[in-house]
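**Q** only the shape, not the letters, is given here:
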């Protein structure tokens, strides 16, 4: 039997507290400890693509910053690519790639090509390896028309593809992504998702991403973790998460003219605005749509899937005690 490979990420009881100092009387200041992450434990194996989910303020960004060495944990043990991130941050930088959706690692006033050349020297990548890898990434992400364009003149989608290239030029084993598709149009999102799926499938790149976009999770992640009040509340697949916290789909109906609330089996109206009505579905969507179309003159219909915020919020409501242990999904990833 082949021995299992070592985890790319190994977190055991990791916690992070911030100290806030507030003025009380005169020049005196009182220190308050605020926990951002508490007793987070999980492993990520080579080749996994994992979504790390939760609303703003749940502790996602704090966790990522500890994983890449920007922040030092105040409790627990953390290893990434076999290294202690905060203590071995420089060495770790050669083994991981990081993309923050709202920040760029590229040089704002330089052409894209020059940013890539600088990164080659920073990571000490041999010229021949850099050239081959850059050609591959430029082709996959269709960056050739923009290589001579200063970064500040790129569209958001073009810049994001440039940031992905920059993060992968030194061939890291782990790619950490924070909102990689935020603000992108539909075409750019599809290009980024296809590229990430291909990198994982063909090169075995391990991917950990945070996102509020359910499309990212559905198309990329076989495993999701939900962080709740600084703790891992769920670890499993997306189907398991939806089963634990089911959220109804919504049918948006644009009638030809304003009308009383639609009354059909398997749905209830939760909102109206002139000729537009929102129906929460409890039954078969096809049956509801057929009945609505039969009974009313319809201008347009849209079936809306719940986004990840809705699913996570539902999970929070059904798990009021944040100190409770994580809920396991259909697949237990922390047990070999």
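**A** Received the coordinates, thanks. Note that the coordinates shown come from a computational prediction; the quantities given were computed from them, not determined experimentally. Residues are numbered from 1 along each chain as shown.
**Q** use CA for all of it now, contacts and neighbours both
**A** Noted.
**Q** which ones are touching the residue lying closest to residue 279 once chain neighbours are set aside?
**A** Spatial nearest neighbour of residue 279, excluding adjacent residues (Cα to Cα, 6 or more residues apart in numbering): residue 269 at 4.3 Å. Residues near residue 269 by Cα atoms under 8 Å, 6 or more residues apart in numbering: 261-263, 277-280.
**Q** let's go with 10 Å and repeat that
**A** Listed by Cα atoms under 10 Å, 6 or more residues apart in numbering, the contact partners of residue 269 are 250-252, 261-263, 277-281.
**Q** please apply the same query to residue 20.
**A** With Cα under 10 Å, 6+ apart, residue 20 has these contacts: 29-34.
**Q** circling back to that earlier point, what are the buried residues along whichever helix or strand the residue nearest to residue 279 is part of?
**A** Residue 269 is located in strand 267-273, with elements delineated by DSSP states H and E. For strand 267-273, burial by neighbour count (16 or more other Cα atoms under 10 Å) applies to 267-269, 272.
**Q** farthest pair in those?
**A** 267 and 272 (13.9 Å; Cα to Cα).
**Q** mind checking which of the contacts of residue 20 are in strands?
**A** If you go by DSSP state E, the contacts of residue 20 have 29-34 in strands.
**Q** what about versus this one:
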């Protein structure tokens, strides 16, 4: 569905270097990136601000042209076949809407039907289906400007899926949403991927989205692909600490097993950080040998900690101005 081969995007920068002079330099926003996404995959695309995520998305959708390399989306060159690709692609930008601000939501969908040339019967069937799944019925006749952020996001998702695209590209789709709205959007996206086989590429800073939705994760940092694999492999690569939670029978001096550190205490409940090279079984045996224990729990590292550590461990210098 998506294929990038040694793709680089270079921007020309001009800075004031005197009263009448400007210095010219170049910056690689994306450098020699290669990856493929197969039909039906749900892939998370992560990276800090300025890493190159948005540049990649814009090249995939034909908004930007690569400086070098080869891009194919659904078998098409996005920069040369942008109109044809648009009929097979759905895009949602969390901070920008594709809906008409002053029109009722229903009228926005009608205009989008004409843009994508969707047959009237198919449009009605698809709109009814999406309206039920995303619970849009109560505000179909509400002007977009009066919708809450969560309602507007559901409207944007509907607009992106009305023409049944093969590929859905999402840029921060849950940004600013409350817990209930996030859950609704996540459940919907999982269902679209599972039941319709829609390929989804998700960029987000909300790592809860990644943990709940994505089976594969790519991490980009300073324009270079730093990781591509599953969540378990990501955790193993970053080697973040695990957490051992111990409930003692009674408050007292904390155990001091070798190789770990006490990071938190609330009465008889203790939290220990276990480095990747420490065997949890050894620590548990030592704790239970010296103290009466009511309960134990071992937690894998949070994905947010893992990604933060990955950024730190694989820090790549930004593209050098030249």
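**A** Thanks, I have the structure now. Note that this is a predicted model, so its numbers are computed, not measured.
**Q** any common contacting residues for residue 267 and residue 272 of the first structure?
**A** In terms of Cα under 10 Å, 6+ apart, residue 267 of the first structure and residue 272 are both contacted by the residues 278-279.
**Q** and the strands in the stretch 1-150 of the first structure?
**A** 9-23, 29-44, 49-53, 75-80, 96-100 (DSSP state E, counting those that start in this stretch).
**Q** same thing with the stretch 101-250 of the second structure?
**A** Under DSSP E, counting those that start in this stretch, the stretch 101-250 of the second structure gives strands at 167-171, 199-203, 216-221, 224-229, 242-248.
**Q** so which of those strands comes closest to residue 67 of the second structure?
**A** Nearest of these (Cα to Cα): strand 224-229, 15.0 Å.
**Q** can you tell me what part of the first structure the closest one aligns to?
**A** Using TM-score structural alignment, strand 224-229 of the second structure corresponds to residues 231-236 of the first structure.
**Q** repeat for stretch 199-210 of the second structure
**A** Going by TM-score structural alignment: stretch 199-210 of the second structure matches residues 206-217.
**Q** swap in stretch 85-101 of the second structure?
**A** Using TM-score structural alignment, stretch 85-101 of the second structure pairs with 92-108 in the first structure.
**Q** okay, how far is it across the matching stretch, tip to tip?
**A** This stretch, stretch 92-108 of the first structure, spans 25 Å end to end (Cα to Cα, to the nearest Å).
**Q** cool, and stretch 302-314 of the first structure?
**A** 23 Å.
**Q** and for stretch 194-214 of the first structure?
**A** Note: stretch 194-214 of the first structure ends 15 Å apart using Cα to Cα.
**Q** ok, now stretch 226-240 of the first structure?
**A** Using Cα to Cα, the end-to-end distance of stretch 226-240 of the first structure comes out at 12 Å.
**Q** out of the strands of the stretch 1-150 of the first structure, flag the one nearest residue 226 of the first structure.
**A** Here strand 49-53 is closest among those (Cα to Cα), at 4.7 Å.
**Q** give the contact list for residue 265 of the first structure.
**A** 281-284, 287-288, 291-292 are the contacts of residue 265 of the first structure under Cα under 10 Å, 6+ apart.
**Q** how close does the most centrally placed residue in the first structure sit to residue 285 of the first structure?
**A** Nearest to the geometric centre of the first structure sits residue 210, at 2.2 Å (Cα atoms, centre = their mean). From residue 210 of the first structure across to residue 285 of the first structure, the span is 30 Å (Cα to Cα).
**Q** what's the answer for residue 243 of the first structure, then?
**A** In terms of Cα to Cα, residue 243 of the first structure sits 18 Å off from residue 285 of the first structure.
**Q** who has more neighbours out of these two?
**A** residue 285 (17 against 12; other Cα atoms under 10 Å).
**Q** surely that one is in contact with residue 267?
**A** Yes. The pair residue 285 of the first structure / residue 267 is scored as a contact, 8.8 Å apart, by Cα atoms under 10 Å.
**Q** need the overlap of contacts for these two.
**A** Joint contacts of residue 285 of the first structure and residue 267 (Cα under 10 Å, 6+ apart) are 249-251.
**Q** what's the closest of those residues to residue 50 of the first structure?
**A** Of all these, residue 249 has the smallest distance to residue 50 of the first structure: 24.7 Å, by Cα to Cα.
**Q** can you list the buried residues in the match of stretch 85-101 of the second structure?
**A** 92-101, 104-106.
**Q** could you do stretch 24-44 of the second structure as well?
**A** 27-34, 37, 40-44.
**Q** who wins on neighbours among the contacts of residue 269 of the first structure?
**A** Highest count within those by other Cα under 10 Å belongs to residue 279, 24 neighbours.
**Q** how far does the helix or strand hosting it sit from the chain's center?
**A** Using DSSP H and E, residue 279 of the first structure falls within strand 276-281. Its chain's average C-alpha position is 29 Å from that of strand 276-281 of the first structure, according to Cα atoms, centre = their mean, to the nearest Å.
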